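S.K.: Just the structure for this:
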Amino acid sequence: MANLHDYTLVIFILFVSTIVVKVVFSKTRNTKGGLPPSPVALPILGHLHLLGPIPHQALYKLSSKYGPLMHLNFGSVSCVIASSAEIAKEFLKTHELSFLDRPNSVAMNIITYGSADFSFAPYGPYWKFMKKLCMSELLGGRTLEQLFPVRQEEIQRFLQSMFCKSKTGESVNLNEELIKVANNVISRMTMSRRCSDTDNEANEVRELIHEIAELTGKFNLSDYISFCKNLDLQGFKKRLEDVHKRFDDMTEKIMKEHEDIRRKTKETGSGGDGVKDLLHILLDISEDVNAEMKLTRENIKAFILDIFVAGTDTSAITTEWAIAELINHPEIFKKAREEIDFAVGKTRLVAESDITNLPYLQAIVKETLRLHPTGPLILRESTEDCKIAGYNIPANTRLFVNVWAIGRDPKHWENPLEFRPERFVMNEDEKSGKSQIDVRGQHFHLLPFGSGRRGCPGTSLALQVVQTTLASMIQCFDWKVDGNGEVDMTEGAGLTLPRAHPLVCIPVARLTPFTSS
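M.R.: Okay, the predicted model is just below:
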């Protein structure tokens, strides 16, 4: 018994000594010229215990104590957290070339075909080639214009469904319905299939993307604790490999169907209607002998996965947050509807081409993205040593830019917790004196789509879908909720800032211009 007591005492002394050494060491190094300020870390875990279920909120609270630039150890991974516009600009603009890579993880390596994936590929020739393709062909203006009828039709289908439910007074889970809209838009644009009809492959896409979003959003010990690197303690690896195989089998089948259609088209000499989905465009590029780089089948599959993961939950969640805010602020809802009635009228459905004439609607979307960014944390990794705000940041340090915290910084936003779209509406004097705040990464106090070279290439598509869907929902319906009419705005856990409770409401038809469109 005495030996056990002595052993326990030794372990306790070693534990306390480790913490004391870490505190002393952190105080000596967390000065100008060393690493940024840091809380006391635990052995092995580092600061993982401080993250909580919603990391961006926990990091925001820590930054209020340790400043806009902090150093944290997540297990054995060294990280820095930027929580102000000024520090974010240092990382994403001044020293952008040092932070153009994204860190690898078990989930990304398995699901996204490793180095074949564009979103997580290292900054280099392949990444530059794919980024140029995205901006010029895949997600460029001409392609988006050609696929406009797809977006228009899916929004009208959604509105018609809501109109049917309004006749019976049926309540609607808007999260589910908006995800269907986004899924159908992406699925039809990508591979000419809808996700909610009888098409089994398209339905499987929806289920797989949901499972992928769930798995990639969970904390995996193997990514942060060095001695767990080759272990699958949580069983994620097995599930990831299963999801990857199912996705690969499905996309391979769809690709072969597209290739059969292409072959028959060439044999018959028929050119079709000239509108190609993104998979056809990718297959064209892969067969182009003059292309800068040869696209492999894995490159194509990885891109299809990227656009589904990036384009479904994010658009749906942003629209859901916007409607929730408008229900809680009826005066803003009324003002938005008056703008639409004035610019569009009541005899036709608002269209994408009308958005430029709806500045207040655009302001509502910007204010929603400020308070509820669907990418609350930008994640990068340094490739070389650099100095930020006087502190040394070594190579291979993981960077988290807390977009959620930056959007609530009182230094840049008056009454930052208020939902006030007017802050984005410029009067005539302001229009001649300064540029309007945008969401494309040029203004570092508003970064919902990232910034610089690694900024989201699908920003234009996302804004088209969100703005047009939201405008049509405002134009055609009132949205009623049970109880006192207030919507709970609590955030849930997840990578894309979901609501803790899905928005369930009853659509009340105001007018139905889509029936004659």
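S.K.: contacts, neighbours, all on C-alpha from now
M.R.: Will do.
S.K.: so where do the helices sit in the stretch 251-400 of the chain?
M.R.: Taking DSSP state H, counting those that start in this stretch as the test, the helices found in the stretch 251-400 of the chain are 278-287, 297-311, 313-328, 330-344, 359-371.
S.K.: Of the ones you listed, give the one that comes closest to residue 454.
M.R.: Minimum separation from residue 454 across the helices of the stretch 251-400 of the chain (CA to CA) falls at helix 297-311, 13.7 Å.
S.K.: Save the helices of the stretch 251-400 of the chain as JSON lines, and put in mean neighbour count and distance to residue 198 too.
M.R.: Output for the helices of the stretch 251-400 of the chain, formatted as JSON lines (neighbours: other CA atoms under 10 Å; distance: least, CA to CA, whole Å):
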{"stretch": "helix 278-287", "mean neighbour count": "18", "distance to residue 198": "21"}
{"stretch": "helix 297-311", "mean neighbour count": "20", "distance to residue 198": "19"}
{"stretch": "helix 313-328", "mean neighbour count": "24", "distance to residue 198": "22"}
{"stretch": "helix 330-344", "mean neighbour count": "16", "distance to residue 198": "35"}
{"stretch": "helix 359-371", "mean neighbour count": "23", "distance to residue 198": "33"}
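S.K.: please give me the structure for this one as well, since I'd like to look at both together:
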Amino acid sequence: MSLRFGSRFVVIVNSPEAVEECFTTNDVILASRPAFCHGKYLNYNFTTMGAANYGDHWRNLQRIGNNEIFAPKRLNGFQELRKKEVKNLMKRVSRVSEENAGKVELRSMILDLTFNIVMTMLAGKRYYGEDVSELEDALQFRDMMNQYAEFAKETHLGDLFPILSNIDYNGFVKRMKTMSKNMDLFLQRLIEEHRADRDRNTMVNHLLALQETQPQYYTDSIIKGLILIMAVAGTRTSAASLEWAICNLLNNRHVLKKAKEELDTQLGQDHLIEEQDISKLHYLQGYDVPPGTMVFANAWSIQRDPQVWDDPLNFKPERFLNGKAEAYKVMPFGLGRRSCPGEGLAHRLMTLTLGSLIQCFDWDTVDGKEINMDEKVATLMSRVHPLEVVLKARADLDNIIS
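M.R.: Have a look, this model is predicted:
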């Protein structure tokens, strides 16, 4: 399918075979990004991992991400941090549940969890929820993250109609420039703090150590861009996925029951699920595209295609038990050279959190009915309504999280 976004030609890919052709067979050809104003003003002039065009600079960023940030050894070094934050979440949920007759609004808590895990890994600071580090900085950071998310949902008309590129409708570009300047000052201050205290086990300090030996690769701007992308891309996506998973489990109680039985059988009730336990839990050709064309993989359509999936609209985790599904049929982390390098972190965070909630609480909906699954139209596909559920602590909760 082809259409136009303003003056830009766009191709929509609707089959898994075409997705594989575009993003595996011909992924180098389609590895660059359109030069939208978001990339210029919010991504250090197209130099971050998400906004940079394919080339030497992007390959260097990908190398840094794979070898220095998301490498299994680096992620494993923060295992105790993730364990501590998830345990704190279980205690917080238990307390709120007891105070509110079981009702718990989970969306904000899960978002706090993902931000705190990522920011503590990066900078050793908790900016969300309880026991925040440096309240003034925390409030400023939260505000900037909210602004970033809002900007990502908006489209600048000049990106689609270049003749309008010099018209700043509604002050959109001006607001982006202001936020970008404030974010840069905040991140530079964070780097300077780490230069003055090199003893903390954080990713920023690790990158600064690499800067001393390879200054041409690890400039301050590159480090700030890496912090920004991790904070933006590694938080709301995991939080939204967890929320959808919880909703699907509550609307498919037989699946929730199987997951709980597996946890009880494999782990018992004497300790909270840990990352090393996860491996035990099996249930949990030729279209010419003109240069400059944007290509979108229609994941929504492919994931609901009855020619690709048996009974696609029903929640069936068991369909993935016999082996990893072909990536071009699911695309949870993208595909090809531009696929998300944070997949390993996301798997650890989501499985640990979801498993802990299943292990520690009995779940129900607030009114006993199915959860509304309406979707919000935005850059990130989240639910229209914040998730509120009934969570009752299981009898052995204190023993599990002690």
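S.K.: just to revisit the earlier point, distance to residue 112 of the first structure added to the helices of the stretch 251-400 of the first structure, as TSV?
M.R.: Shown next, in TSV, are the helices of the stretch 251-400 of the first structure (distance: least, CA to CA, whole Å):
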stretch	distance to residue 112 of the first structure
helix 278-287	17
helix 297-311	5
helix 313-328	18
helix 330-344	40
helix 359-371	27
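S.K.: Quick one: classify the residue of the second structure most remote from its centre as helix, strand or coil.
M.R.: Using CA atoms, centre = their mean, the residue of the second structure lying farthest from its centre is residue 163. It sits 34.6 Å away. In three-state terms, and counting by DSSP: H, G, I helix; E, B strand; the rest coil, residue 163 of the second structure is helix.
S.K.: State the distance from the equivalent of it over in the first structure to residue 71 of the first structure.
M.R.: Superposed on the first structure with TM-score structural alignment, residue 163 of the second structure falls opposite residue 227. Computed as CA to CA, to the nearest Å, the residue 227 of the first structure to residue 71 of the first structure distance reads 22 Å.
S.K.: Residue 487 of the first structure too?
M.R.: On the measure of CA to CA, residue 487 of the first structure and residue 71 of the first structure end up 37 Å apart.
S.K.: Kindly report the same for residue 26 of the first structure.
M.R.: Residue 26 of the first structure is 10 Å from residue 71 of the first structure, where distance means CA to CA.
S.K.: what about the two, which has more around it?
M.R.: Each of residue 26 of the first structure and residue 71 has its neighbours counted (other CA atoms under 10 Å); residue 71 has more, 23 against 20.
S.K.: Aligned counterpart of the more buried one in the second structure, please.
M.R.: Under TM-score structural alignment, residue 71 of the first structure pairs with residue 2 in the second structure.
S.K.: Can you tell me how far its match is from residue 253 of the second structure?
M.R.: Distance of residue 2 of the second structure to residue 253 of the second structure, given as CA to CA: 41 Å.
S.K.: where exactly do the strands run in the stretch 51-200 of the first structure?
M.R.: Using DSSP state E, counting those that start in this stretch, the strands of the stretch 51-200 of the first structure run over 69-74, 77-82, 172-173.
S.K.: just so I know, which of the helices of the stretch 251-400 of the first structure lies nearest residue 58 of the first structure?
M.R.: Shortest distance between residue 58 of the first structure and the helices of the stretch 251-400 of the first structure, using CA to CA, is found for helix 359-371: 16.0 Å.
S.K.: just checking, what packs against the closest one?
M.R.: Helix 359-371 of the first structure makes packing contacts with helix 313-328, helix 330-344, helix 459-476 when contacts are defined by 3 or more CA pairs under 8 Å, 6 or more residues apart in numbering; DSSP states H and E.
S.K.: Switch these over to TSV; also include distance to residue 499 of the first structure.
M.R.: Formatted as TSV, those follow (distance: least, CA to CA, whole Å):
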stretch	distance to residue 499 of the first structure
helix 313-328	8
helix 330-344	20
helix 459-476	17
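S.K.: Can you check which of these gets nearest to residue 204 of the first structure?
M.R.: Among those, the nearest to residue 204 of the first structure by CA to CA is helix 313-328 (16.0 Å).
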